[in-house]
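**Student:** following is a predicted model, sequence given first.
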Amino acid sequence: MQEHHRTMVSRAAYGKLTGFILGLLGLVIIIYTLPNLGWAIRFGTLFYSINLGLLVGILSVDIKHPVFPIEFKWWLMGPMMGAWFNFTLMLFIGDAYEKILNRSETFLSYFSSPLWMVLDGAICGLIISLVVHRMVKE
């Protein structure tokens, strides 16, 4: 592997690993709080979290904006990317997500609005970018 690709591969690997851990946490929460939900949605959550970790891990770098004289730091890019990806996900599955959580008899029924997933994406993006930034030390 060439030296200039090593940091990108490391960022992708740590992002996917962190996304996998967050996805496993989500999988366990779904199993215990929504026991009648299908396995396709459970594993879809896990695989989505891995892809979210990959994309946030790669994209949460310190960049200078080409138009505005602003430098976006990793602690800003991570939550922005995580929130954006979950927002686009909620544009497609928001109604089904709301119906599933409204049927829940646990604490999840309080979070049935799809906008909570945008906040969840921002928090996950911050965690992923924090882990990637600390491990890669770019």
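**Tutor:** Noted; the coordinates are in hand.
**Student:** drop to CA atoms for contacts and neighbour counts, all remaining ones
**Tutor:** Fine.
**Student:** if I look at residue 20, how far off is residue 87?
**Tutor:** 20 Å (C-alpha to C-alpha, to the nearest Å).
**Student:** now swap in residue 104 and tell me
**Tutor:** According to C-alpha to C-alpha, residue 104 stands 22 Å off from residue 87.
**Student:** residue 6 too?
**Tutor:** 31 Å.
**Student:** chain center to the longest helix belonging to the chain, what's the gap?
**Tutor:** In the chain, assigned by DSSP state H, the helix with the most residues is helix 3-33. Counting by C-alpha atoms, centre = their mean, to the nearest Å, helix 3-33 is centred 9 Å from the centre of its parent chain.
**Student:** break down the chain into its helices, ranges please.
**Tutor:** According to DSSP H, the helices that the chain contains are 3-33, 39-59, 74-102, 115-136.
**Student:** which other helices and strands does the third one contact?
**Tutor:** Translated: helix 74-102. On a contact count with 3 or more C-alpha pairs under 8 Å, 6 or more residues apart in numbering; DSSP states H and E, helix 74-102 meets helix 39-59, helix 115-136.
**Student:** putting a second one here so we can go through both:
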Amino acid sequence: MLDHPSLLTRFMIGTGIGFLLGVVGFFWMPYVMPAADMMVQFGVLFWYTTLGFVIALVGVFNWKAVVKFSVPWWLRAPVTGAWLNFVLTLLTYNTMQNLLMSTYALGDTFTSPLWFVVEGAVVGLIIGFFATRYGGEKRIPVEQ
């Protein structure tokens, strides 16, 4: 399956890694954020699965016609992950802030929900690396 790049391989790897990270978040959340209910846990699970798929999908389109150059995977994947988590943070800012403030006793540094943007960049980098490494890039996955 991993012998030659393909679109299906790229999507399966991106979605699979996103799902695994979502499962980790699902089971880790009750210990880190006890105030989070089951709906938030399922939201994390489904969000990172979707994030993995979107990063795998965006990785196929590496030529950006607007700026007229190719964006490398190590820039494209973290920016996509950070952007999607930024939008999620804007939509659920108060909920995330309440969860973080009820959890951390480390002061005000880590209570900002905007840390989820950094987390999205790191997760995007991880997913983008494996999706590009095993699923291919540029025209290779499309031609197979």
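**Tutor:** Sure, I can see it. Being a predicted model, the structure only gives us computed values, none of them experimental.
**Student:** okay, residue 6 and residue 87 of the first structure: which has more neighbours?
**Tutor:** Set side by side, residue 6 of the first structure and residue 87 give different neighbour counts by other C-alpha atoms under 10 Å, the larger being at residue 87 (21 against 12).
**Student:** circling back to that earlier point, with distance to residue 108 of the first structure added, can I get the helices of the first structure in a markdown table?
**Tutor:** Below are the helices of the first structure laid out as a markdown table (distance: least, C-alpha to C-alpha, whole Å):
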| stretch | distance to residue 108 of the first structure |
| --- | --- |
| helix 3-33 | 8 |
| helix 39-59 | 15 |
| helix 74-102 | 6 |
| helix 115-136 | 11 |
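**Student:** for residue 65 of the first structure, find the nearest of those helices.
**Tutor:** helix 74-102 (11.4 Å; C-alpha to C-alpha).
**Student:** buried ones in that closest one?
**Tutor:** 74-87, 90, 94, 98, 101-102 (16 or more other C-alpha atoms under 10 Å).
**Student:** now residue 45 of the second structure. Nearest residue, chain neighbours left out?
**Tutor:** Nearest non-adjacent residue to residue 45 of the second structure, counting by C-alpha to C-alpha, 6 or more residues apart in numbering: residue 22, 3.9 Å away.
**Student:** I figured that neighbour hits residue 49, correct?
**Tutor:** Yes. Contact criterion C-alpha atoms under 8 Å: residue 22 of the second structure and residue 49 qualify, at 6.4 Å.
**Student:** which of the two has more neighbours?
**Tutor:** residue 22 (24 against 21).
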